[in-house]
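In: prediction below, plus the sequence it came from.
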Amino acid sequence: MRRTTRFRALVEAPEILEMPGVQDALTARIAAEAGFEAITCGGYASTAALIGEPDTSQLSMRELADHYARICDAVDVPVFADADTGFGNVTNVRRAVRAYEQAGVAGLFIEDQVFPKRCGHMAGKAVVPVQDMVAKLQAALDARRDGDLVIMARTDALATEGLDAAIDRACLYRELGADMVFVEAPETVEQMRRICAAVKAPLLANNIEGGMTPMLTAAELHEIGYAVVTHPVALTYAVARAARDLFATLRRDGITTGFADRMLDFKGFNDLVGLPDVRAREQAYLDQAARVMASRPAV
């Protein structure tokens, strides 16, 4: 089954889909090893990992598409990607969808913020006129070659125009054909309930540690009416904290021994990234080549 088809089935299933956020191919492998059925990688985590900067539209479409290609190549599970504002007008949106499809993603989303966008939980956001987003969304839907590629429409209008306007946008995006809808940064459970009651579409919830939206369990979000929940930045925050603690230990002690219980060792890491399988595959090809050569008549 294609990853797009599998992802669409997971989104549309009766139970809620829980997707951890990863930041690169290595952490994607770890998430898949943990048993998650799908993963996501947002612009926030990608920007932090690739250039050590905040999520303020600093990565280009090509940089992100290449990043997603490496992640998709590392795992078999579906990968849900961030296409920001579409990187321009409808022509740019069309090219982005094609590039992301070629990278191997199972789904992607575009949002209605003004470029350069901000993380959805940052102050100072602005949204484009709704007709501009309508045009971008239609271009995205028309551009996909695989009809099972999940395209989600995100609105940040709650912060700038209020909840009713955000719900109106979300409903319109669904009417246009968005497979999934995301109303970013509700501030209360009551707002979340209103969104789920009003928008007749698979809805995504975002758990951001320290963000504006209440942190709820997957079960609680399922009861409210959400179809998907992501944890897009938890890993990034954990990695940053672990790196700080490691380097503080190394700086203090001159050795990593005091941090060893929070690290993999040489063998453990090689096992994680599949070195034994690589060596076995290499040997299998060498053995096959030896058999081929042995079967040839002597010259």
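Out: Sure, I can see it.
In: C-alpha only now, for contacts and for neighbours.
Out: Noted.
In: contacting residues around Asp142?
Out: Arg94 (Cα atoms under 8 Å, 6 or more residues apart in numbering).
In: okay, and it sits in which element?
Out: helix 130-143 (DSSP states H and E).
In: list the buried residues in that helix.
Out: Val130, Met133, Val134, Lys136, Leu137, Gln138, Ala139, Ala140, Leu141, Ala143 (16 or more other Cα atoms under 10 Å).
In: try stretch 52-61
Out: Asp55, Thr56, Ser57, Leu59, Met61.
In: against Asp253, how distant is the first one?
Out: When Cα to Cα, to the nearest Å is the yardstick, Asp55 and Asp253 sit 34 Å from each other.
In: between the buried residues of helix 130-143, which is closest to Thr5?
Out: Comparing the buried residues of helix 130-143 against Thr5 with Cα to Cα places Leu141 closest, at 15.9 Å.
In: isn't the closest one right next to Arg174, touching?
Out: No - under the criterion of Cα atoms under 8 Å, Leu141 makes no contact with Arg174, lying 11.6 Å away.
In: so which strand or helix has Ala240?
Out: helix 234-253.
In: just how off-centre is that helix within its chain?
Out: 24 Å (Cα atoms, centre = their mean, to the nearest Å).
In: C-terminal to that helix, what's the next element?
Out: helix 266-272.
In: buried stuff in the next helix or strand after that next one?
Out: Counting by DSSP H and E, the next helix or strand C-terminal to helix 266-272 is helix 275-295. Buried residues in helix 275-295, counted by 16+ other Cα under 10 Å: none are found.
In: same check on stretch 21-29?
Out: For stretch 21-29, by 16+ other Cα under 10 Å, it's Gly21, Val22, Gln23, Asp24, Ala25, Ala28, Arg29.
In: Leu163: which of these is nearest?
Out: Gly21 (26.4 Å).
In: quick one: that closest one from Leu235, how far?
Out: From Gly21 to Leu235 the distance is 7 Å (Cα to Cα).
In: check Glu12 too.
Out: 26 Å.
In: what of Glu53?
Out: On the measure of Cα to Cα, Glu53 and Leu235 end up 16 Å apart.
In: adding another structure so you can compare the two:
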Amino acid sequence: MLYAKTPAHEKRRAFRERLATGELLRFPGAFNPLSARLIEQRGFEGVYVSGAVLAADLGLPDIGLTTLSEVAGRGRQIARMTELPAIIDADTGFGEPMNVARTVQELEDAGLAGLHIEDQVNPKRCGHLDGKQVVDEHTALQRIAAAVDARRDPNFLIMARTDIRAVDGLDAAIDRAKALVDAGADAIFPEAMATLAEFEAVRAAVDVPLLANMTEFGKSELFTVDQLRDVGMNIVIWPVSLLRLAMGSAMRGLDELAAEGSLQAKLGEMQHRAELYDLVDYEGYNHFDTGIFNFTISR
């Protein structure tokens, strides 16, 4: 009932322990708190909170228009709804190194298990679009050093994302990843790798957990969990997939409603009322009501 029972610091501790085993953890992207609970119910290991999804939820493109307060607020809503650890996209950290430091503490306070900060020029672009620009190495390392210095819970995961592969190639991405680890990054997110061999090359270069981004319609092939496990990945995200599925279904439903005047034919595709009630724990709320408010007022 209400929110998760596991405190944020316990989620972080358990997450870091599991990450240290070397297994591959699956983090589908939640587009709202209810979908985060569905991810947990379906047996996944964690929840991802995508900056692209947060922007799209506001009707905005993913070009750095969202604010720290918007991201932290939505992250808090999602993280508190599930017992799973949640990792959030912090874009470029929302400013200079001091802003990055505040970003870390705000997202720590919001109950997230970790974040990733990228090395794009601000304002950033979607990681799988052309025309990206990255900052120089010194600036990228400053962002990560500021993030590491600012965290108060040592189990809060500071992940560095590098987008340099699409700009200067794989060798540059490997060099940048090594430097980011030296600056204190707990994990590396090598964005827009083109092949499994490229993921494997990054794996051979650094000895920290690695994240693979399996976003649809992007630069990377949609490799399977088994393929990514075999080349040594530790986290895989599907950042926008649930939003795309939901919006695709909504589009088809609206087309059916416009054409037929009824959604009778779509009932089989909908989440049933009983399934929704189970997901939001109506029974728990009802039990609370009957257990607490079981008295009458004398008149």
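Out: Sure, I can see it. These figures come from a predicted structure and were not determined experimentally.
In: quick one on the thing from earlier: and of the buried residues of stretch 52-61 of structure 1, the nearest to Asn206 of structure 1?
Out: Taking these together and measuring to Asn206 of structure 1 by Cα to Cα, the closest member is Asp55, at 15.7 Å.
In: wait, a helix at that closest one?
Out: No - read with DSSP: H, G, I helix; E, B strand; the rest coil, Asp55 of structure 1 is coil and lies in no helix.
In: structure 2: which residue goes with that one?
Out: Applying TM-score structural alignment, one finds that Asp55 of structure 1 aligns to Asp62 in structure 2.
In: same deal with Ala284 of structure 1?
Out: In structure 2, Ala284 of structure 1 lands on Gly291 (TM-score structural alignment).
In: tell me the contacts of that match?
Out: By Cα under 8 Å, 6+ apart, Gly291 of structure 2 has no neighbours at all.
In: relative to Tyr285 of structure 2, how far out is it?
Out: Distance from Gly291 of structure 2 to Tyr285 of structure 2, by Cα to Cα: 10 Å.
In: trace Arg76 of structure 2 over to structure 1, please.
Out: Checking TM-score structural alignment: Arg76 of structure 2 goes with Ala69.
In: give me the neighbour count for its match.
Out: 20 (other Cα atoms under 10 Å).
In: that one touches Ala103, doesn't it?
Out: Yes - applying Cα under 8 Å as the test, Ala69 of structure 1 and Ala103 come out as touching, 4.2 Å apart.
In: tell me the contacts of the residue nearest the centre of structure 2?
Out: The residue lying closest to the centre of structure 2 (Cα atoms, centre = their mean) is Tyr48, at 2.3 Å. When contacts are counted by Cα under 8 Å, 6+ apart, Tyr48 of structure 2 touches Phe27, Pro28, Gly29, Ala30, Ala86, Ile87, Ile88, Ile237, Trp238, Pro239.
In: and it, that's in a strand?
Out: Yes - counting by three-state DSSP, Tyr48 of structure 2 is located in a strand.
In: helix, strand, or coil at Phe182 of structure 1?
Out: Recorded secondary structure, Phe182 of structure 1: strand (three-state DSSP).
In: distance of it relative to Ala170 of structure 1?
Out: 7 Å.
In: kindly report the same for Ile71 of structure 1.
Out: 29 Å.
In: then Glu209 of structure 1?
Out: If you go by Cα to Cα, the gap between Glu209 of structure 1 and Ala170 of structure 1 works out to 24 Å.
In: more neighbours: those two, which one.
Out: Neighbour totals were compared for Glu209 of structure 1 and Ala170, and Ala170 leads with 27 against 14 (other Cα under 10 Å).
In: what lines up with that one in structure 2?
Out: Match for Ala170 of structure 1 (TM-score structural alignment): Ala177.
In: what does stretch 201-213 of structure 2 correspond to over in structure 1?
Out: Under TM-score structural alignment, the match for stretch 201-213 of structure 2 is residues 194-206.
In: how long is that stretch end to end?
Out: So stretch 194-206 of structure 1: terminal residues 16 Å apart, Cα to Cα.
In: contacts for it?
Out: 11-12, 167, 170-171, 174, 179-185, 213, 221, 224-232.
In: same question for stretch 210-224 of structure 1.
Out: By Cα under 8 Å, 6+ apart, stretch 210-224 of structure 1 touches 15-16, 18, 121, 185-189, 192-193, 196, 205-209, 229.
In: strands along the stretch 101-250 of structure 1, start to end?
Out: Per DSSP state E, counting those that start in this stretch, the stretch 101-250 of structure 1 carries strands over the ranges 107-111, 150-155, 180-183, 204-206, 228-231.
In: against Phe27 of structure 2, how distant is Thr195 of structure 2?
Out: 20 Å.
In: out of these two, which sits in the busier spot?
Out: It is Phe27, of Thr195 of structure 2 and Phe27, that has more neighbours when counted by other Cα under 10 Å, with 25 against 13.
In: the more buried one pairs with which position in structure 1?
Out: Match for Phe27 of structure 2 (TM-score structural alignment): Met19.
In: report the buried residues of stretch 10-17 of structure 2.
Out: In stretch 10-17 of structure 2, counting by 16+ other Cα under 10 Å, buried: Lys11, Arg12, Arg13, Ala14, Phe15, Arg16.
In: check contacts around the closest residue to the last one other than its chain neighbours.
Out: In other words, Arg16 of structure 2. Nearest residue to Arg16 of structure 2, sequence neighbours excluded (Cα to Cα, 6 or more residues apart in numbering): Asn155, at 6.5 Å. Residues counted as contacts of Asn155 of structure 2 (Cα under 8 Å, 6+ apart) are His9, Arg12, Arg13, Arg16, Ala113.
In: and Asn155 of structure 2, what pairs with it in structure 1?
Out: Using TM-score structural alignment, Asn155 of structure 2 lines up with Asp148 in structure 1.
In: gap between the residue lying closest to Glu184 of structure 1 once chain neighbours are set aside and Phe87 of structure 1?
Out: With sequence-adjacent residues excluded and distances taken as Cα to Cα, 6+ apart, Glu184 of structure 1 is closest to Asp156, at 5.3 Å. With distances taken as Cα to Cα, Asp156 of structure 1 is found 16 Å from Phe87 of structure 1.
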